[in-house]
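*Asks:* Fold the following, please.
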Amino acid sequence: MSDMSSGLDRDRDEEGRARNARPRDGLGRPLPYGAEGVARQPEGVVRTPAETVAQAQALLDAGRPFHAHEVFEDAWKSGLDGERGLWRALAQLAVGLTHAARGNTSGGARLLRRGATGVTTWTETTGRQRPYGIDAVRLTTWATDLAAEVEQADTPVDAARRAPSLHGD
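*Replies:* Alright, predicted model coming up:
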């Protein structure tokens, strides 16, 4: 019997781990099998911090914060122990924008605030205010302002239009 809902026949990666192979839209939502989706970010890619920031910024600018989150998540999982808090917080900001763009305003606001707190905590702990050129102060202001806005408006945001500039330009 090959029934996807029973869990007997699941999508698996090369190592046998369960992976959803369904195509996804630009905000990471699963689409029906056979639908035209956007290219997914490969998982487990080790990038330099500069490559991580550049690739994530390009994805944010393209209105693909879910995919930017995956880039930050790779850095979080493979980065130096002392930097994992920064990458985790940046991933939370990207997921917060994803939820806000999908219309989950309360979840989006919560994750934007959690990410902003994470960035602030990391910079205060390390004393680094512009890690890899990221303007931490401006980024946390962006996140807290957007969180308040999405809660008040209670409508989805345009992910590309509301994407942050990590470098603060």
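
*Asks:* use CA for all of it now, contacts and neighbours both
*Replies:* Fine.

*Asks:* Could you list the residues in contact with stretch 157-169?
*Replies:* Applying C-alpha atoms under 8 Å, 6 or more residues apart in numbering, the external contacts of stretch 157-169 come out as 53, 57, 60-65, 97-98, 100-103, 133-136, 138-139, 142, 150.

*Asks:* Tell me which residues of the host helix or strand of Ala143 come out buried.
*Replies:* Assigned by DSSP states H and E, Ala143 belongs to helix 136-153. Across helix 136-153, burial judged by 16 or more other C-alpha atoms under 10 Å covers 136, 139-140, 142-144, 146-148, 150-151.

*Asks:* which of the contacts of stretch 157-169 are buried?
*Replies:* Buried by 16+ other C-alpha under 10 Å: 53, 57, 60-61, 63-65, 97-98, 100-103, 134-136, 139, 142, 150, out of these.

*Asks:* and the spatially most central residue of the chain, how far is that from Gln152?
*Replies:* By C-alpha atoms, centre = their mean, the chain has its centre lying nearest to His69, at 2.1 Å. Noted for His69: a distance of 25 Å to Gln152, by C-alpha to C-alpha, to the nearest Å.

*Asks:* Following up with a second sequence; could you model it the same way so I can compare the two?
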Amino acid sequence: MSTSHSGDRDRDDAGRARNARPRDGLGRPLPYGSPGVDRQPEGVVRTPAQTVAQAQELLDAGRPFHAHEVFEDAWKSGPAAERDLWRALAQLAVGLTHAARGNARGGARLLRRGADGLTAWTGEPPAGLDPQALAAWAGRLASRVERNPAPVDAAACTPRLRKAS
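*Replies:* Here you go, the predicted model:
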């Protein structure tokens, strides 16, 4: 997919709006022409195992915004029975993004929303995911950023997505 910048909005070859500005590791837009980090391609269909592995790599690298994009692909392309799970994981990643950017209020809110979604999810977790441990992690991090609104180090706060084996 190529993206062009002209006038008011960036558009892809199909005419859909796409922001082509480079982004930093936390997904913040940078000026055109600036070096940024590689973006995650949109609309990629992955297996649950591929989704979890790629998202974990991005989280470990301190790139939760980009992990959110991977979870969003699973949420939008996966089976209907798993969509709430993937959406909750995307919310956790965005919550961590906000906390790392110093937006404690938004970070805590999204971390708690994702934790609620994980706690409510009753299906068999795909790809070894550990929804209960992730919900607990999110609750602890939300409380931490509410007490201390300073930006967190996203890589140092990374959750483990899979159950310990």
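
*Asks:* TM-score for this pair?
*Replies:* Here the TM-score for the pair of chains, by TM-score structural alignment, normalised by the length of the second structure, is 0.93; 160 aligned residues with a C-alpha RMSD of 1.4 Å.

*Asks:* ok, back up a step: please verify my assumption that the residue nearest to the centre of the first structure contacts Leu90.
*Replies:* Yes: counting by C-alpha atoms under 8 Å, His69 of the first structure does reach Leu90; the two are 7.5 Å apart.

*Asks:* Show me where the first structure has its helices.
*Replies:* Here the first structure has its helices, by DSSP state H, at 49-61, 65-78, 84-102, 105-126, 136-153.

*Asks:* Could you tell me how far the closest residue to Thr3 of the second structure other than its chain neighbours is located from Ser6 of the second structure?
*Replies:* If the residues on either side of it in the chain are set aside, Thr3 of the second structure comes closest to Asp12, at 4.5 Å by C-alpha to C-alpha, 6 or more residues apart in numbering. Remark: distance between Asp12 of the second structure and Ser6 of the second structure (C-alpha to C-alpha) = 11 Å.

*Asks:* Looking only at neighbour counts, state which of the two leads.
*Replies:* Using other C-alpha atoms under 10 Å as the criterion, Asp12 of the second structure and Ser6 rank with Asp12 on top: 15 against 8.

*Asks:* State the distance from the more buried one to Ser4 of the second structure.
*Replies:* Using C-alpha to C-alpha, we find Asp12 of the second structure at a distance of 7 Å from Ser4 of the second structure.

*Asks:* same thing with Arg46 of the second structure?
*Replies:* Using C-alpha to C-alpha, one obtains 27 Å as the distance from Arg46 of the second structure to Ser4 of the second structure.

*Asks:* repeat for Pro125 of the second structure
*Replies:* Distance, Pro125 of the second structure to Ser4 of the second structure, by C-alpha to C-alpha: 40 Å.

*Asks:* can you check Asp130 of the second structure too?
*Replies:* 40 Å.

*Asks:* What residue, apart from its backbone neighbours, is nearest Ala135 of the second structure spatially?
*Replies:* Ala115 (4.1 Å).

*Asks:* just His167 of the first structure next, same as before
*Replies:* That would be Ile134: by C-alpha to C-alpha, 6+ apart, it lies 4.6 Å from His167 of the first structure.

*Asks:* Tell me which residues touch the one you found, please.
*Replies:* Neighbours of Ile134 of the first structure in contact, by C-alpha under 8 Å, 6+ apart: 166-168.

*Asks:* Let me see the contact set for Val53 of the first structure.
*Replies:* Contacts of Val53 of the first structure (C-alpha under 8 Å, 6+ apart): 132, 166.

*Asks:* Give me the distance between the closest residue to Ala49 of the second structure other than its chain neighbours and Arg16 of the second structure.
*Replies:* Spatial nearest neighbour of Ala49 of the second structure, excluding adjacent residues (C-alpha to C-alpha, 6+ apart): Ala127 at 4.8 Å. Distance check for Ala127 of the second structure against Arg16 of the second structure: by C-alpha to C-alpha, it reads 32 Å.
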